[in-house]
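Q: This is the structure alone, sequence omitted:
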C-alpha cells in the first residue's frame, strides 16, 4: 500500500501552475490544430531557398511552428510527469510526440537546401542585412558544410541510423534486463538482493564487509560477461570510426567536439591539468584512509561515510530561505527572479503517487521555466533545489534577453549555472556553520563532488580517448586490453594511498555513458567553470557578477567557448580547472584542520 498522496490530494501551492502555458485543454487543442495546419506551409518554399527574402520567410515560419510545438510538447510532458499513470496525459503526450516527428519531417529540407548553395552565395547570405537575426544560424550551417554529404549519401546514412543504435541497445539489454547479481549478506547476516539501484547504497554502508561483498559480487558478475560486453563496446567504437571517416573528421574525438564547436585543446587541457592535480586527489585518499581508521584503503571504501550519519532536517521553506541567503552575492537582479520562481508556482515540490522520479528544470520560450522536484527535508534536496533553480534562471535570463532561435544554450554550458549556485550555497553554509561535526559533514559532501564530478569523469574521458586512439591505430579492443587500460588509469589517478583492487578493471563494462561517446568530459568542464565563476564572484564582487549575468543572458547566441570567455572563464586554458583545484585544496585543508 503506497503511503504517497494521490495527485488530486496534493496542496495546490506545492504544485506548478501549468495554466501559464495553456489556460485549459481547449486552448491546447486549438494550438495543436493550428500547428497541424501550419506545418504544411514550409513545403511552399521547397526548391526556392536562394534569396535573403525567401530564407528569412522560411526561418520566421520555422520559428513560429517550432515555438508553438515546444509549448504543446512541454505542457503535455509536464502534465504526464505529475502522474505517469494518468491515461489522459499519456494520450496527450503521444499526440505531441507524433506531431513533433511530423514537424521535423516538414522542416527537414531547409538546412540541406541552404547548404547546396555555392560557397560565395552562402557567404553573401551570412552578411546580408536582411538576415542579421539569423547570422549565427547561417554561420553554423556553413561550419557543418564540409561534413555534409550528397543527398543520396545522406539518405543512405539516415537508413544506417537504426543500425548505429545497436551497440547501445544491446548493452542496455545486457545491463538492465539480462544481468542478474547474486544475493549478498548484509551486516545482520541476512541475505539481501543486490541490484543496480542498491549497489551504491551497499558501498555507502558503514560495515566494510558489506561493501566488499557488494563490490566483488558486482564485478565478478560483469567479468562473466566480459567477452560479450567487450564485443558490444568495440562495435560502438567501430560505429564512431565509420561516421568520423565518412563525414571527413580527423578523428572520432574531433567529430564529437564539433557539435558544440569545442576546440580539441579543451579536452586535452582538462586531462593534462587534472594529471598535474592528482597529488591533491591522493592527499584526499590519504585523509579518507585516516578518517575511516584503515591501514589500507580499497576501491570499495570510496563511498563509505566519513562522518557518522549527521541528522540535518531542512524543511522546504527553510531550504528556500537558505538559498536566498546563500545566493546574495549574485545581486538583487538575480534574487528578484529567484523569489518570483519561489512565489509564483514554478516548482512542483513533493512526491505523489505516479509522479516521475528525480528532478529537472524545463520549459518553453516565452513563458517562465518549470522545476520538478521530489523534495525530502534534507541537505541533498536543498542542493537539488539550488541546482535546478540555477538551470531555470539561466533559461529565464536567456529567454528575456534573446530571440527564440538564439536563446537555447548548449549542453556544454548547461551545468555551469546550476553548479555555480551549489558552489555559492556551499560557501555560505561553510562560513555560517559553527558545529564542527556539521562542518565536516558539509566538507565531505563537497570533497566527494570534486572526486566524482571532476576526477572520476576526467578519468572516464581519458579512457575514451585512449581506447578510440588505439582503435584508430588499428589495434584490437579485447576484454584484456580494455581492462588493462582501465586498471592502469585507476592506479595512476588514486596513487599509492589506494590499494587498487584487481576487480575494478571490469568497471568500464558497467558505464552506460560510454555509449554516449565523449560526453562525460562536460561534467568536469562544467563543474570547473562553475567553481571558477563562484570564486570570482566571491573574490571580486560586482564586476564578476556583471560578467556572470552577461553569461546567463547569452543563451546560445555564440559558440559556447566564446560565451564563457567573454564572462572571464577561458576553458581553452588550464586556468579555470586550476582555480577549481585551489578550491578543492582549501576543502581538504579545512577537513585536515577539523580532524587533527
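A: Here it is on my side, so go on. Since the model is a prediction, treat every value here as computed from it, not as a measurement.

Q: alpha carbons only for contacts and neighbour counts from here, please
A: Fine.

Q: Buried residues of the host helix or strand of residue 75, list them for me.
A: Here residue 75 sits within helix 52-82, counting by DSSP states H and E. By neighbour count with 16 or more other Cα atoms under 10 Å, helix 52-82 contains the buried residues 55-56, 58-59, 61-62, 65-82.

Q: helices or strands up against it?
A: If contacts are counted by 3 or more Cα pairs under 8 Å, 6 or more residues apart in numbering; DSSP states H and E, helix 52-82 sits against helix 25-38, helix 87-107, helix 404-407.

Q: what's the next helix or strand after the shortest one packed up against?
A: On the C-terminal side of helix 404-407, the closest following helix or strand by DSSP H and E is helix 411-432. Here helix 411-432 is seen to pack against helix 316-326, helix 379-401, helix 436-449, helix 521-540 when contacts are counted using 3+ Cα pairs under 8 Å, 6+ apart.

Q: Go again with 7 Å.
A: helix 316-326, helix 379-401, helix 521-540 (3 or more Cα pairs under 7 Å, 6 or more residues apart in numbering; DSSP states H and E).

Q: possible to save these as TSV with distance to residue 417?
A: As requested, these are exported to TSV (distance: least, Cα to Cα, whole Å):
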stretch	distance to residue 417
helix 316-326	14
helix 379-401	5
helix 521-540	7
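
Q: can you tell me which of these comes nearest to residue 279?
A: Each of those has some distance to residue 279 by Cα to Cα; the shortest is helix 521-540, at 17.6 Å.

Q: buried ones in that closest one?
A: Buried-residue list, helix 521-540, by 16+ other Cα under 10 Å: 521-537.

Q: Okay, one more to line up with it:
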C-alpha cells in the first residue's frame, strides 16, 4: 500500500524550510513581490535615457526574477509532494501568476533595448562600467534583433499565442484525458485496463503474448484516431513554420535552434553519424533475437530484459554505490554529493498524491533539490545518479556564476546527468564478478543507448521531414505520416514494416513532436556525455578539471563554446564516433556473455 505523506520518515523527505521557514513567510514574500512589481512599472520608457538607467532597469528586472524563482520553487515543490492539497495548488498557481506579472511589467525591456543603436549602446557601456558584467547577456539579446518585429506585430503574435497552442493542447487533452484503452489479460490471466502508465510494464513482460496483446491494443486506439492526431500535429508544424517565417528565419529548425545558439550543422551531423552506425543497431537486434530465441522478432519484443534478472539496491545501498561511482570526479564534487544526500535535498519515497517520476529542481538561492519515487532496482539507482548529475550541475553553476548566468540551456542539461550514468556503468562493470550481473548491466546500458541516441535521432529525422514537407506545401495527412514513420522505423531497426504494421502509428502518441525541435538534444547530450565519461575515466586530471569547468559555466557563454572548452566539439562527428565505439565495445562483450550464458 502506498503510504500517506505523514507516514514517511522525515529523513526521506526534502527540507523546504531551507527556502522559507514557514508558509506564512512565503505568503509575506509574495505580497512584497507583488507590490514591487507594481512599483517597477515606473521603469517603462526610461531604459534608453543613459547607461545608468539601463543598468538600473536591468538589475531591477533580474532581482525581481530571482525572488520569483525562489517563490515559485517553494510552491511548486510543496504541490508536487502531495498534489491533492488545495493550499499548495494555490501556491503553485500564484507563483505562475507572479511570473506572468513580471513578463507583463517588463514587456517593454527587450523592445527598448533593441531600439538602441550600436553606437548609443557602446557609449552607455563606456559611461557605466557596471554594464560590463552583463556583456554576454546583452549580446544574446542583440543576436535576436533581426527577428524581433514591430511593437504592433509582436502584440498580434502575443495575442494569437493561445490560438497557436491549439494543436499541442488538443493533442494533450485527447491523449491524456479522452483516450480509452482496452482491457487485456496479464500474465495471470486477469483482465487489466491498459493505460499510458502500465503500458511499458506490459512491454517489459517476460510473457510474449502479454507484450503482443498490450502492443496491439495500444496501437488499435491510435489507428482509430489517426486522422485527428494528424490534424493536431499538422497544426503544430504549421505554427512552427509560420512563426519562423514571420520572424525572418529560413526554417522552423533554424528558429528553434537559434534559441540556444546551436548551429544547424549539429543536427545534421547527428543524423548523418547515426545513420552510418545503424549496422550496430541491427547487430543488437540480431543479438536480441538469439538470446530470446525468437526468429520473427517484433517491435513489441524490444523492451523486455534479456537476462533473467537485474541486481537490486535498497535506497541506502544506492546512496553508497552512487558515492563510490562519482568519487572519480574528485573530493570537491564528492563532498557536494554527500551534502545533497545527507542534508535532505531528496524527496525519496512515493506517497499518496505525490507527483510521479523524478526530477532535479530548485532555484538560484536554494538547494538543488531532487524528487524520486524510489523502488529497489537497478533502474532507480541510475535515476538517482542521473538526477544527482543535474543537481551537481546546478550547484556548481550557482556557486560560480552570478544570477544572470546562473542557469544553463537544455542543450547542456542532459550532458551532466548522463555523464554520471556512464560513470556508474563503468564502476558497476569494474566491480561485478558474476556473469549474470554483468550481462544485466551491459543490457541496461545498451538499451539506454538504443532508446536515446538511436530512437531520439529517428524522432529527429521524422520531425525534420514533416516540417520540411509542410514548408514545401505537402499536406500532412495520416497516410503521409504513417508511410514516412514506417519507412524510418524499418531503416533504424532493420525490422520490416510489413511484419510490424502497428508501428506506423507510433508518431501519433509521441508528445515530443509538438516541442519544436527538442528531441535531438537527448541524442547529442547522451553522446557528449559518453565522450566526456571516457575522458574522465581514462584521461588526465586536466580532463576532470575541464568537466568541472563545464559544470560551473552556466550560461556565461554559448553552449557550443562551453562544450568546446570541456573538450567536446559538437559540430564535429568525433564525439559521436567516440560514443559508438563505446557502444560497440559493450555490445561485443554482451555478445560474448550471451554465447556463454544462453548458447
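A: Nice, I can see it. Fair warning: this is a prediction, and the values are worked out from it, not measured in the lab.

Q: And for the residue of structure 2 positioned farthest from its centre, nearest residue in space, chain neighbours not counted?
A: Most distant residue from the mean C-alpha position of structure 2: residue 127, 41.7 Å away (Cα atoms, centre = their mean). Nearest residue to residue 127 of structure 2, sequence neighbours excluded (Cα to Cα, 6 or more residues apart in numbering): residue 51, at 6.4 Å.

Q: just to revisit the earlier point, export the helices and strands packed on helix 52-82 of structure 1 to TSV and tack on distance to residue 172 of structure 1 and mean neighbour count?
A: Shown next, in TSV, are the helices and strands packed on helix 52-82 of structure 1 (distance: least, Cα to Cα, whole Å; neighbours: other Cα atoms under 10 Å):
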stretch	distance to residue 172 of structure 1	mean neighbour count
helix 25-38	34	14
helix 87-107	23	16
helix 404-407	34	20
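
Q: Take the ones you listed and lay them out in a markdown table including distance to residue 138 of structure 1.
A: Output for the helices and strands packed on helix 52-82 of structure 1, formatted as a markdown table (distance: least, Cα to Cα, whole Å):
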| stretch | distance to residue 138 of structure 1 |
| --- | --- |
| helix 25-38 | 24 |
| helix 87-107 | 16 |
| helix 404-407 | 12 |
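
Q: Pretty sure residue 303 of structure 1 sits against residue 202.
A: No: with contact defined as Cα atoms under 7 Å, residue 303 of structure 1 does not reach residue 202; the gap is 9.1 Å.

Q: out of those two, which sits in the busier spot?
A: Using other Cα atoms under 10 Å as the criterion, residue 303 of structure 1 and residue 202 rank with residue 202 on top: 25 against 17.

Q: Which helix or which strand is home to the more buried one?
A: helix 196-203.

Q: how much does that helix stray from structure 2?
A: Mean deviation of helix 196-203 of structure 1 relative to structure 2 after superposition (mean Cα distance after the TM-score superposition for structure 1): 1.8 Å.

Q: Would you mind pulling up the elements that that helix packs against?
A: Against helix 196-203 of structure 1 (3+ Cα pairs under 7 Å, 6+ apart) you get helix 208-224.

Q: now the helix it packs on and helix 196-203, what's the angle there?
A: 140 degrees (axes from the mean of the first three to the mean of the last three Cα atoms, to 10 degrees).

Q: I would like the residues contacting helix 208-224 of structure 1, please.
A: 181-182, 184-187, 199, 202-203, 205, 300, 503, 506, 509 (Cα atoms under 7 Å, 6 or more residues apart in numbering).

Q: go on, stretch 11-28 of structure 1?
A: Under Cα under 7 Å, 6+ apart, the answer for stretch 11-28 of structure 1 is 71-72, 75, 345-349, 367.

Q: How about stretch 502-514 of structure 1?
A: 216, 219, 222-223, 229, 483-484, 486-487, 520.

Q: Name the residues of it that are buried.
A: 503-506, 508-510, 514.

Q: again, but for stretch 323-336 of structure 2
A: Quick answer for stretch 323-336 of structure 2 (16+ other Cα under 10 Å): 323, 325-326, 329, 333-334, 336.

Q: Neighbours of the residue nearest to residue 207 of structure 2 when sequence neighbours are not counted, how many?
A: Once flanking residues are discounted, residue 207 of structure 2 sits nearest to residue 187: 6.7 Å by Cα to Cα, 6+ apart. When neighbours are defined as other Cα under 10 Å, residue 187 of structure 2 has 15 of them.

Q: coming back round to it: sitting in helices, which of the contacts of helix 208-224 of structure 1 do you find?
A: 199, 202-203 (DSSP state H).

Q: tell me which of these is nearest to residue 409 of structure 1?
A: residue 199 (34.5 Å).

Q: Could you report the separation of the closest one from residue 520 of structure 1?
A: For residue 199 of structure 1, the distance to residue 520 of structure 1 equals 21 Å [Cα to Cα, to the nearest Å].

Q: What of residue 28 of structure 1?
A: 37 Å.

Q: same question, residue 228 of structure 1
A: Distance from residue 228 of structure 1 to residue 520 of structure 1, by Cα to Cα: 23 Å.

Q: Ok, residue 100 of structure 1 next?
A: Residue 100 of structure 1 is 28 Å from residue 520 of structure 1, by Cα to Cα.

Q: Let me know how buried the residue lying closest to residue 537 of structure 1 once chain neighbours are set aside is, in neighbour terms.
A: Computed as Cα to Cα, 6+ apart, the closest residue to residue 537 of structure 1 that is not its neighbour in sequence is residue 544, at 5.1 Å. Counted by other Cα under 10 Å, the residues lying close to residue 544 of structure 1 total 20.
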